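S.K.: everything below, folded, please.
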Amino acid sequence: MAPELSPEQQRDFEAAAFRRLLAHLSHRSDVQNIDLMNLAGFCRNCLANWYREAANGAGQVMSKDEAREIVYGMPYADWQAKHQTEASPEQKAAFETTHPHDH
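M.R.: Here you go, the predicted structure:
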């Protein structure tokens, strides 16, 4: 059974877990977004979208590029240039199988 947490503790712990996830994904730049999508059904861009939706829902206007910079730790174009590779035919085929309507 989970311990009883105050709303502030829950928020703080969730924020810490999110920051650790971002650090982990930053460290694992070898893992491509398509791999994340194929295996887990979400990727770094999804995290950025969820972050932006939360910010906008709270009245903080945030663009897609601003949210992506928070998640990627740099402008998205810079991350793509440094780390993104062309998806292999196998990765593309797996994406078509697991997410046929996502693009």
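S.K.: only C-alpha atoms for contact and neighbour calcs from this point on.
M.R.: Will do.
S.K.: do you know how far the spatially most central residue of the chain is from residue 100?
M.R.: For the chain, residue 44 is the residue whose C-alpha lies nearest the centre (Cα atoms, centre = their mean; 2.4 Å). Residue 44 is 19 Å from residue 100, where distance means Cα to Cα, to the nearest Å.
S.K.: quick one more, to check against the first:
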Amino acid sequence: MSCSEDRGDGTDALDTLDDAVAAAAFRRLVRLLRHRHDAANIDLMGLAGFCRNCLGDWIAEAGGIDKETGRAIIHGMPAAEWKARYHVTATPEQLRRMEESMAKNP
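M.R.: Take a look at the predicted model:
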């Protein structure tokens, strides 16, 4: 059974995951992304179809807060500061990969 398949009873195993476990895994992911500044958002988008900003936007949407606050939670600093420190200009190839990857998203 893949991670996204239902369990045969119409439920997705992800939906039955304990919230504390899910939160711990999420925090670990965010801390890894905060540490790995070398993993550029454009490359994350090209490989996985999401990036740090997406995570921040999802937090904002789920929590009823503004996007800048959600992004700051993920970046560990205001998004503008993170961008000034770590943002790299995307190459045409990176943009192409991102567009292809995003097209695969639900």
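S.K.: thinking again about what came up before, need the counterpart of the residue nearest to the centre of structure 1 in structure 2.
M.R.: Correspondence of residue 44 of structure 1 to structure 2, assessed by TM-score structural alignment: residue 52.
S.K.: I'd assumed residue 76 was in contact with that match.
M.R.: No: with contact defined as Cα atoms under 8 Å, residue 52 of structure 2 does not count as touching residue 76 (10.7 Å).
S.K.: biggest helix in structure 1 by residues?
M.R.: With secondary structure taken from DSSP state H, structure 1 has its longest helix at helix 7-27.
S.K.: show me the contact partners of that one.
M.R.: 31, 71-73 (Cα atoms under 8 Å, 6 or more residues apart in numbering).
S.K.: so after it, what's the next helix or strand?
M.R.: helix 33-40 (DSSP states H and E).
S.K.: what does that next one contact?
M.R.: So helix 33-40 of structure 1 is contacted by 42-45, 87, 91-92, 94-95, 98-99 (Cα under 8 Å, 6+ apart).
S.K.: now distance to residue 25 of structure 1 and secondary structure too, for those, in CSV please.
M.R.: Putting those into CSV (distance: Cα to Cα, whole Å; DSSP: H, G, I helix; E, B strand; the rest coil) gives the following:
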residue, distance to residue 25 of structure 1, secondary structure
42, 12, coil
43, 10, coil
44, 8, helix
45, 12, helix
87, 18, coil
91, 19, helix
92, 21, helix
94, 21, helix
95, 20, helix
98, 22, helix
99, 22, coil
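S.K.: trace residue 43 of structure 2 over to structure 1, please.
M.R.: Match for residue 43 of structure 2 (TM-score structural alignment): residue 35.
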